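Visitor: The following comprises the amino acid sequence and a computationally predicted model.
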Amino acid sequence: MLLLYNIGIRLYFLAVYAASFFNAKAKLWIKGRSNQHIATTEGCIWFHFASLGEFEQGRPVLEALRAKDPGTKIVITFFSPSGYEIRKNTPLADAVYYLPLDTATNARNFINTIKPKAAIFTKYEYWYHYFNQLHQQHTPLYIVSGIFRPKQIFFKWYGGLHRSMLKMATHFFVQDEASVNLLKLININTATVSGDTRFDRVWANANSPKELPIIAEFKNNQKVFIAGSTWPQDEELLSTIITRHPDWKWIIAPHEIGEERIVKLLDILPSESTIRFSQITDNRQPITDNRILIIDNIGMLSSLYQYGEVAYIGGGFGRGIHNTLEAAAFGLPVIFGPNYSAFKEARDIVHLKAGISISNAGQLIEATDLLMLDTEYRGFASQKIKAYVQQNVGATDKILEAIG
């Protein structure tokens, strides 16, 4: 199985390399790894994140450790350009790198260079050679905000290699009791329920949000529907309901903001009432009369939700929905597509009737009419979802206490 894993890793590299000739993200993935110089940081704590979302999820632990021991160096690695390019200059780290491809040589060289005293991986990332090298060097490896499901490869008859990766970890801080029980089924008893550190992050953000004067001007004391991290199928559906609610304003923040994507989005929206955020900042156009605002930059979404009343979270018609908790922390009831079962918080929110999953245009109409027209129900859902976030904070303290 290890041979197949190694072959798969190299085939993945070849696929990304081929894509880099016509795909900007793949080009950054290749170029970033080939140009970086990794410096010695002996005694550091190494944090690894798949992408930007995982960074925000693990950020409370990172900030707490930084505050607790300012003298300890912090090294951060990212797998994806969407995390590295945005956080490569974060003051929370002494060094930020792309994670080199998971080969035995790369893992040995990287770990022997940075010489971590502990490694902390967030949620999903499992790399055999890096885990093995940490294990061989007796370096503690912690998984935070982990969550496991029966359908994952760890619990399949053919998942022996992946089970061996888990057994190299020192401790798992997982989101729920079901994950603890699944790990016990494969003889891993080093897991405790700490909860999800994202709750700590979004709650802190909601209590001290960054003010956005331009967005406040756009809102102009009107009700705002915010669609975050949307994909084309989400946007096609949303474009059909905008005219049903003429007294609402709309903010759409696409997951990808390349010019081609933004132009396609503009094509399906009413041109006379739509404006791009870059148009405002570049030309300082008046915006109070515009009804639809397209956010064509990255980094604003978590602060945008403070100006909304209802949110739509994208990704549910693809691999899975994006972050519902950022909106939930501000008390916004949420709507999202059908692919949400892998996300515990989304299942909880639906159970609380503070979130609605939709699969087609008709269901979207029903959901938006309920949350946008029925002010009593919207108030009920808002209280429920905000209380849910508040009740689930505290994972960071539990993790720090256990790590010691």
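Guide: Thanks, I have the structure now. Keep in mind the model is a prediction, meaning the values are calculated, not measured.

Visitor: rest of the way, CA atoms for contacts and neighbours
Guide: Will do.

Visitor: For the closest residue to Gly316 other than its chain neighbours, list the residues it contacts.
Guide: Leaving aside its chain neighbours, Gly316 sits nearest to Gly337 (3.8 Å; criterion: Cα to Cα, 6 or more residues apart in numbering). Contacts for Gly337 (Cα atoms under 8 Å, 6 or more residues apart in numbering) come out as Asp234, Ile313, Gly314, Gly315, Gly316, Phe317, Ile321, Ser357, Ile358, Ser359.

Visitor: centroid residue for the chain?
Guide: Most central in the chain under Cα atoms, centre = their mean is Gly53, positioned 2.2 Å from the mean C-alpha point.

Visitor: Is Gly43 in a helix, a strand, or coil?
Guide: Secondary structure state of Gly43, per DSSP: H, G, I helix; E, B strand; the rest coil, is coil.

Visitor: now it: how far from Ala119?
Guide: 11 Å (Cα to Cα, to the nearest Å).

Visitor: and the two? which has more neighbours close in?
Guide: Using other Cα atoms under 10 Å, the more surrounded residue of Gly43 and Ala119 is Ala119, with 21 against 14.

Visitor: Report all helices and strands that the one helix or strand the more buried one maps to contacts.
Guide: Assigning secondary structure by DSSP states H and E places Ala119 in strand 118-122. Contacts defined by 3 or more Cα pairs under 8 Å, 6 or more residues apart in numbering; DSSP states H and E place strand 118-122 against strand 45-49, helix 52-68, strand 141-146.

Visitor: second one coming, line it up with the first:
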Amino acid sequence: MRQFWTSVYNTFFPVFLLIVRLVSLFLPKVKATLDGRRHLFADLEAKLKQLPQDHHPRLWIHASSVGEFEQARPVIAAYRKHAPDAFVAVTFLSVSGYEAKKNSPDTNLVCYLPVDTPANATRFVSMLRPDVLILMRYDFWLNHLLEARCQGATLILASAVLAPNAAYLRPVIKSFYRVIFTLFDKVFTLTEADAVRYRASFGLKDVEVGGDPRFDQVVQRSRNRAKVQHLQKHYEGRKVLVAGSSWKIDESMILPAFKSVQAENDSLILVPHEIRNENILRLEDDLNRAGFTFEKISSLSASFTADKVLIIDQIGYLAELYSLASIAYIGGGFGVNVHNTLEAAVYGIPVIYGPNIKKSLEAKELAALGGATIVHNENDLQAILKKFFTDEKARKASGEIAGRYVAERTGATEKILEYLLALGLHHSSSLRR
């Protein structure tokens, strides 16, 4: 069956590639994806020449984009502590992932994954010479997986999900993905339900619930509050609403809702998603019209008091700012999708966001448990803010649920790390089959 599907895949892949090239004439993002790979092998060869060639073990991590890489980051950091001299390569499918993380610390090499032809796969894997490939969540390219296995690498699928209605489970497609999934030596799933479906649907034996390493990352990051240390004195003893990654539509509801419930000891910190000058000027106009006084973090005065709204017009503050919050509002829920909810929930505070959460499992689960509240309009937001600002018991109860949600899901990094170390992936000798 593997040979059959490999033949079918490589027969139709050139047709797929031709369609992608035609589409790239009209879609800049697709064109950028292809253009980024134009000199891939020449660039890779130049980069590898600058690195020691005897580095072992050799770990290759593939992530489709930024989100999947964020799942891998705590694994890479933890592994580095055990194998500081190891070679760690990260590949991306997307332009956004590569551009955002091409200078990532703890890695020796970051590059695009080549177009998935047999020749490219053979050349690429021969250059990387991985002992282990960890594929995060999804993004399965048959030729590269086959070649990695053929050249002796151990294959691990981490943070794997398999919904009951997944395309992988449809007739015919299921047969193809059975070939894909049986290439992996180990599968770490996100949940027990995912593990059950992988075993039952594809006959996989070495499947274990691993969880999501991002939970470990947000816990680790929550311990670092140096960036906001100078602000703590201003907000001690106050009830603080931090609106993180807010867009104009979020702010159009936040400002009047907060104004209507604000008491003497209540504070607002706004962290707009877009910090370009024109957006900050627009936000300042909105604050003036709503009757707020404010200051910006970039020009904070010595006389600043927390009675004023604080605008964060610089990057790098948000995750730590939630440590000052009593309540968090997360933007994006009235746009494409809500932004990161875990960065706030880790501090044990109630979380509020709009209804567009279909791409965020944790946003759905937090709301179902009571650790988060979904609002649909300004009236909803005003009501929940009034409740949380005036009812300490309700605020703490919701916050405790949010904090517990994160705490109970940590440990994925340790499970994956233990498996790597059991393979001998902290020793200098090659681990190839």
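Guide: Right, received. Where do you want to start? Computed from a predicted structure; not experimentally measured.

Visitor: ok, back up a step: the residue nearest to Gly316 of structure 1 corresponds to which position in structure 2?
Guide: In structure 2, Gly337 of structure 1 lines up with Gly354, judged by TM-score structural alignment.

Visitor: and the strand holding Ala119 of structure 1, which stretch of structure 2?
Guide: Aligned by TM-score structural alignment, strand 118-122 of structure 1 falls on residues 132-136 of structure 2.

Visitor: check the fit of the matching stretch onto structure 1 and give the mean distance.
Guide: Mean deviation of stretch 132-136 of structure 2 relative to structure 1 after superposition (mean Cα distance after the TM-score superposition for structure 1): 1.5 Å.

Visitor: Flag every buried residue along that stretch.
Guide: Buried residues in stretch 132-136 of structure 2, counting neighbours by 16 or more other Cα atoms under 10 Å, are found at Val132, Leu133, Ile134, Leu135, Met136.

Visitor: out of those, what pair is the most spread apart?
Guide: The distance between the two most remote of those (Cα to Cα) is 12.8 Å, for Val132 and Met136.

Visitor: Kindly reformat the buried residues of stretch 132-136 of structure 2 as TSV containing distance to Val15 of structure 2.
Guide: Putting those into TSV (distance: Cα to Cα, whole Å) gives the following:
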residue	distance to Val15 of structure 2
Val132	31
Leu133	28
Ile134	28
Leu135	26
Met136	27
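
Visitor: What separation do you get for Asp194 of structure 2 and Ser159 of structure 2?
Guide: If you go by Cα to Cα, the gap between Asp194 of structure 2 and Ser159 of structure 2 works out to 10 Å.

Visitor: er, Ala368 of structure 2 actually
Guide: Between Ala368 of structure 2 and Ser159 of structure 2 the distance is 22 Å, computed by Cα to Cα.

Visitor: Between those two, which has more neighbouring residues?
Guide: Taking other Cα under 10 Å, Ala368 of structure 2 and Ser159 do not tie; Ser159 has more neighbours (26 against 12).

Visitor: quick one, what contacts the corresponding residue of structure 1 for the more buried one?
Guide: Aligned counterpart of Ser159 of structure 2 in structure 1: Ser145 (TM-score structural alignment). By Cα under 8 Å, 6+ apart, the residues touching Ser145 of structure 1 are Gln57, Gly58, Thr122, Lys123, Phe173, Val174, Gln175, Ser194, Gly195, Asp196, Thr197.

Visitor: Mind jotting down where the strands sit in structure 1?
Guide: Per DSSP state E, structure 1 carries strands over the ranges 45-49, 74-78, 95-98, 118-122, 141-146, 171-174, 191-193, 223-230, 248-254, 274-276, 292-294, 310-313, 334-336, 355-357.

Visitor: Deepest in the core, which of these is it.
Guide: Mean neighbour count, computed with mean count of other Cα atoms under 10 Å, is highest for strand 334-336 among the strands of structure 1, reaching a mean of 28.

Visitor: Would you mind getting the average deviation of that one from structure 2?
Guide: For strand 334-336 of structure 1, the mean deviation from structure 2 after alignment is 1.5 Å (mean Cα distance after the TM-score superposition for structure 1).

Visitor: The counterpart of Asn323 of structure 1 in structure 2 - how many residues pack around it?
Guide: Matched to structure 2 by TM-score structural alignment, Asn323 of structure 1 sits across from Asn340. A count of nearby residues for Asn340 of structure 2, using other Cα under 10 Å, gives 17.

Visitor: I'd assumed Ala328 was in contact with Asn340 of structure 2.
Guide: No. Counting by Cα atoms under 8 Å, Asn340 of structure 2 does not reach Ala328; the two are 11.3 Å apart.
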